[in-house]
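In: build me a structure from this.
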Amino acid sequence: MSAPPIRILGVDPGLRNMGWGVIEAQGSRLAFLACGSLRSRSDLSLAERLRTLHEGLARVIAELRPHEAAVEETFVNADPQSALKLGQARGVALLAPALAGLPVAEYAANLIKKTVTGNGHAEKPQIGLMVKFLLPRSDAGTPDAADALAVALTHAQLRASRALAQAAAARAR
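Out: So this is what the prediction gives:
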């Protein structure tokens, strides 16, 4: 008897465009469910932009009902102001699934690239091609949506090893 499928939400945080993707994983079988990009208008205040992203992500969670979520860690930007704004958008990406009661994992960009393409320094087009190869029915219309699916794929691949590590740590306490 196999374990039931796990629905995974992947999120690629961004203030202008926040990518999201949902897959289903059952053992080594992966299935594409949906993906997209949430956009915030640059003419709105930061608070309004963050609210727009939160409402959009909360809507995705309510409609697609994932069991777990994974978020890409922030890439360090040379511009402190841009890094701070991206960090605030990332906070939304972490908060929305947490408020819905989902466990949330975080993965470094290089780990996501390495897991999906085999190259920790892969470019966006290569990630998009590998996502399409691994999820042939996927229809990522934007690089942000493809990146979010890559986050979900990474979580599907690494979630078992994370669970084993957490169980070992709990036994050691």
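In: all contacts plus neighbour counts: C-alpha atoms, from now on.
Out: Noted.
In: residue 90 touches residue 74, doesn't it?
Out: Yes - counting by CA atoms under 8 Å, residue 90 touches residue 74, with 7.2 Å between them.
In: between these two, who's got more neighbours?
Out: Ranked by neighbour count (other CA atoms under 10 Å), residue 90 and residue 74 place residue 90 first, with 22 against 18.
In: roughly how far does that one sit from residue 48?
Out: 15 Å (CA to CA, to the nearest Å).
In: before we move on, the earlier item: hey, what's in contact with both of residue 90 and residue 74?
Out: Residues within reach of residue 90 and of residue 74 at once, by CA atoms under 8 Å, 6 or more residues apart in numbering, are residue 13.
In: was I right about residue 128 contacting residue 143?
Out: Yes - the pair residue 128 / residue 143 is scored as a contact, 6.8 Å apart, by CA under 8 Å.
In: please give me the structure for this one as well, since I'd like to look at both together:
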Amino acid sequence: MRILGLDPGLAATGWGVVMADGNRLRHGGHGTVKTPAAAPLAERLAALYDGLMGVMAEQALDEAAVEEVFVNANPQSTLKLGQARGVVLLAAGKGGLMVHEYATRAVKKALTGTGAAEKPQVQAMVERLLGGVKVSGADAADALAVAIAHAHLRTSIR
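Out: You can find the predicted model right below:
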């Protein structure tokens, strides 16, 4: 099972691929799709879509797991994050993937045992679970964490 984990963001959307064979996990790749900050919103969303479709074209994927949006204090930031998340869901859907969504606390709990884990703790656990792979960037680490959480939780979903 090849799982694409996605951590939505307008400036940077993290992606990570995990191959799950029973309880065994292997790293399949990771990265970040970035959008130009000075570009109009529509262009940024289009760039995000194109970037994700490129990632999916390079990978033979079975399912996708997406981190749910949290509400910011700034309503404009929350709205833009929601729009980026919509593009992430659209791209995964257009890529023919079954999409599963997870709350941030559920992902942290699945990896570390506590929903209140800090980002460095989550990244360290991702690297440990994937055989010492060095993950570049917090967005990619979060995306891999979502994929790993889905790998662990997918049997209970069915």
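In: where does the TM-score land?
Out: Once the chains are laid over each other, their TM-score by TM-score structural alignment, normalised by the length of structure 2 reads 0.98; 158 aligned residues with a CA RMSD of 0.8 Å.
In: when residue 128 and residue 143 of structure 1 are compared, which one has more neighbours?
Out: Legend: neighbour count by other CA under 10 Å for residue 128 of structure 1 and residue 143, higher for residue 128 (23 against 18).
In: which parts of structure 2 are helices?
Out: Along structure 2, the stretches classed as helices by DSSP state H are 41-58, 75-94, 104-112, 119-129, 138-157.
In: so of these, which one's packed in deepest?
Out: Most buried of the helices of structure 2, by mean neighbour count (mean count of other CA atoms under 10 Å): helix 138-157, with a mean of 23.
In: who's in contact with that helix?
Out: 3-7, 12-18, 20, 23, 25, 30-32, 64-67, 100, 102, 106-108, 110-111, 119, 122-123, 126, 135.
In: list only buried entries from those.
Out: The neighbour count (16 or more other CA atoms under 10 Å) marks 3-7, 12-18, 20, 25, 30-32, 64-67, 100, 102, 106-108, 110-111, 122-123, 126, 135 as buried among those.
In: before we move on, the earlier item: return the subset of the contacts of helix 138-157 of structure 2 lying in strands.
Out: Among those, the members falling in strands (DSSP state E) are 3-7, 12-18, 20, 25, 30-32, 64-67, 100, 102.
In: what range in structure 1 does stretch 32-40 of structure 2 sit on?
Out: Across structure 1, the stretch matching stretch 32-40 of structure 2 (TM-score structural alignment) is residues 37-45.
In: first-to-last residue distance for that stretch?
Out: End-to-end distance of stretch 37-45 of structure 1 (CA to CA): 20 Å.
In: likewise for stretch 15-26 of structure 2?
Out: Terminal residues of stretch 15-26 of structure 2 are spaced 15 Å apart (CA to CA).
In: same question for stretch 98-111 of structure 1.
Out: Start-to-end span of stretch 98-111 of structure 1 (CA to CA) is 22 Å.
In: need the contact list for whatever residue of structure 1 lines up with residue 103 of structure 2.
Out: Correspondence of residue 103 of structure 2 to structure 1, assessed by TM-score structural alignment: residue 108. Counting by CA under 8 Å, 6+ apart, residue 108 of structure 1 touches 72-74.
In: 10 Å instead, please
Out: Applying CA atoms under 10 Å, 6 or more residues apart in numbering to residue 108 of structure 1 gives the contacts 71-75, 120, 151.
In: before we move on, what about residue 124 of structure 2?
Out: By CA under 10 Å, 6+ apart, the contact list for residue 124 of structure 2 reads 111-112, 132-135, 141.
In: tell me how far it lies from residue 19 of structure 2.
Out: 19 Å.
In: do the same with residue 108 of structure 2
Out: 19 Å.
In: residue 23 of structure 2 -> structure 1?
Out: When structure 1 is aligned by TM-score structural alignment, residue 23 of structure 2 is paired with residue 28.
In: mind listing what its match touches?
Out: Contacts of residue 28 of structure 1 by CA under 10 Å, 6+ apart are 156-157.
In: what sits against the spatially closest residue to residue 102 of structure 1 that is not a sequence neighbour?
Out: Of all residues not flanking residue 102 of structure 1 in the chain, residue 68 sits nearest, at 5.2 Å (CA to CA, 6 or more residues apart in numbering). By CA under 10 Å, 6+ apart, residue 68 of structure 1 lies in contact with 6-10, 22, 97-98, 101-105, 152, 155-156, 159.
In: if we go to 6 Å?
Out: Shown in contact with residue 68 of structure 1 (CA atoms under 6 Å, 6 or more residues apart in numbering): 8, 102-103.
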